[in-house]
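Visitor: got a structure for you, letters missing:
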């Protein structure tokens, strides 16, 4: 049993990367049944309720007294706020496969923003891998017009906005991680998302709560929001944090790439989404670029120990 325990972090990595990979599929399915803000409102309400139950049961501990809540709310504005507005709306105009490829660029965005705002200069080889992954995106964009793909370039632009928002989230969360536990940050994020998105969705429904909640009687709606709210927002979070606490950032990057692969396979197999040769080339360039950006990241030496940056 002790020998098997060393594989637990990698097993958890497989679980959370698969959950995240399928989340694009369930988001796309949900968007066919309701508006983006309606879907987001249900998703974060269920996530916040789940975390609140875990808090009441004593499984997780949340203590926000005397802490910098203003900066934490700024963090929540970027993610889930701006990030999920861009991601979910962007998926109206793209396939779930393309969404998975674009969101894979988050570590690259973090590297670029860290260089600008934190003066964390990437190495030369890291910069080459950043350029490779960005080149993969442009390769897809330039070839997309020749393929019969539904939607337009607006979706890719919006997904790019989600990547940038996630980059800023990572930059701010590095500072807040010294004061807040990951579960505390997540709890506030889920609460912010539940309040923010439900207020917008209910306003768009002219405050007709009856018709707003009626969608939950639809089995397909319930499956989508439970998956996104419980599995993608809670279960995968705990699995991801467990994995990152046991292995290096370079090793964890492999699972980020697996998320992209799973999202592509899920879109093609379960939604019959088209996947062309140019998308294969672009996906490979993005995945290699993201892996290299993480693997060749500068290690941070602190108190005589080598601690890897988790970008």
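Guide: Yes, it's here. Just so it is clear, the model here is predicted, and its values are computed rather than measured.
Visitor: only C-alpha atoms from now on, for both contacts and neighbour counts.
Guide: Noted.
Visitor: give me the contact list for the helix or strand hosting residue 284.
Guide: For residue 284, the element it lies in under DSSP states H and E is helix 277-295. Surrounding helix 277-295, the residues in contact under the criterion Cα atoms under 8 Å, 6 or more residues apart in numbering are 101, 104-105, 107-108, 111, 126-127, 129-137, 139-140, 143, 249-251, 253-254, 257, 260, 311.
Visitor: buried residues in it?
Guide: 278-279, 282-295 (16 or more other Cα atoms under 10 Å).
Visitor: select from the contacts of helix 277-295 every entry located in strands.
Guide: In strands, defined here by DSSP state E, there are no members of those.
Visitor: how far is stretch 68-75 from where the chain is centred?
Guide: Between the centre of stretch 68-75 and the centre of its chain there are 20 Å (Cα atoms, centre = their mean, to the nearest Å).
Visitor: ok, and here's another one to check against it:
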């Protein structure tokens, strides 16, 4: 029983991270009423970096080997820096539905990259689960009640593909480094790099109307920074260090499910029958692909 629980911990850790990432959509929806996206991303990562300070001594890499910087720098550039940059720009040119469909390709990208770079096996169940979850996410995003305007859909979709490539690269590099580096060391590097990358967002905060800084706004920012941007990265990085990268990436397809469900519960957004069916397909795909 103890062994079974121990084997489940990485999956539970990844599920926790996915739930927190999914909840960020509702939180962002609330906070974007007062602050622009670039300012929100800076606040999130800056707050996360503050929470890192008390344990900063434990974050210093103790297993650094010559040449590791060639892996560490691309890792932090891929995510959160370039990933958030590409995705935020993509959503200004294409619809959220099309972007969501493209993001469903991430687990398949990771499975292929893990097979190529990490020599991980791709089982039949993994492949079937991947395609089921991709199909489910496609249905979930297509059947959204509302869609944004798409002035340049081709450019937007290409940027979203770029974001997924960055996310895929980050997952592979984290998996490669996790055998020697502490999970929180990698998380700390990502948070600090993202804070510096989005530092220009501070100008929007300075220019903002002081009256927007309500207790509600501050609490949501604290949640996004401390819990979503820091703790969830740690959970996911630890989980991915314990199981195959291709398996861990499949859980990412639960993010839109979590976002839709919490949007329905917290913001009163509708969840139609087709979206419910798509949600069940995604959940089944994730469970099926992770059966032993």
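Guide: Okay, I see it. Please read these numbers as outputs of a predicted model, since none were measured by experiment.
Visitor: TM-score for these two?
Guide: Taking TM-score structural alignment, normalised by the length of the second structure as the basis, the two superposed chains have a TM-score of 0.74; 282 aligned residues with a Cα RMSD of 4.2 Å.
Visitor: need the buried ones from the contacts of helix 277-295 of the first structure selected in PyMOL.
Guide: A single PyMOL command selects the buried members of the contacts of helix 277-295 of the first structure (16+ other Cα under 10 Å):
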select buried, resi 101+104+105+107+108+111+126+127+129+130+131+132+133+134+135+136+137+139+140+249+250+251+253+254+257+260+311
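Visitor: narrow the contacts of helix 277-295 of the first structure to those in helices?
Guide: Judged by DSSP state H, the contacts of helix 277-295 of the first structure include 101, 107-108, 111, 126-127, 129-137, 139-140, 143, 249-251, 253-254, 257, 260 as members of helices.
Visitor: what number of residues lie near residue 179 of the first structure?
Guide: 14 (other Cα atoms under 10 Å).
Visitor: list the contacts for it?
Guide: When contacts are taken as Cα under 8 Å, 6+ apart, residue 179 of the first structure is in contact with 67, 68.
Visitor: sec struct for it, please.
Guide: Put simply, residue 179 of the first structure is coil when judged by DSSP: H, G, I helix; E, B strand; the rest coil.
Visitor: let me see the ranges of the helices in the stretch 1-150 of the first structure.
Guide: Remark: helices assigned in the stretch 1-150 of the first structure by DSSP state H, counting those that start in this stretch are 2-5, 8-31, 36-56, 69-76, 83-90, 96-103, 106-117, 124-144.
Visitor: the inter-axis angle of the second one versus helix 36-56?
Guide: By that I understand helix 8-31 of the first structure. 140 degrees (axes from the mean of the first three to the mean of the last three Cα atoms, to 10 degrees).
Visitor: other residues contacting helix 8-31 of the first structure?
Guide: 39, 88, 91-92, 95-97, 99-100, 220-221, 224-225, 227-228, 231-232, 235-237, 239-240, 242-243, 246-247, 252, 255-256, 258-264, 266-267, 271.
Visitor: now with 6 Å, please.
Guide: 96, 224, 232, 236, 239, 243, 255, 259, 262, 263 (Cα atoms under 6 Å, 6 or more residues apart in numbering).
Visitor: same deal with the third one?
Guide: Contacting residues not belonging to helix 36-56 of the first structure are listed as 60, 190, 191, 193, 194, 197, 198, 201, 225, 228, 229, 230 [Cα under 6 Å, 6+ apart].
Visitor: which among those end up buried?
Guide: 190, 191, 193, 194, 197, 198, 201, 225, 228, 229, 230.
Visitor: could the residues you listed be laid out in a markdown table, adding distance to residue 4 of the first structure and secondary structure?
Guide: A markdown table is the format used below for these (distance: Cα to Cα, whole Å; DSSP: H, G, I helix; E, B strand; the rest coil):
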| residue | distance to residue 4 of the first structure | secondary structure |
| --- | --- | --- |
| 190 | 34 | helix |
| 191 | 37 | helix |
| 193 | 38 | helix |
| 194 | 39 | helix |
| 197 | 42 | helix |
| 198 | 44 | helix |
| 201 | 47 | helix |
| 225 | 34 | helix |
| 228 | 30 | helix |
| 229 | 31 | helix |
| 230 | 27 | helix |
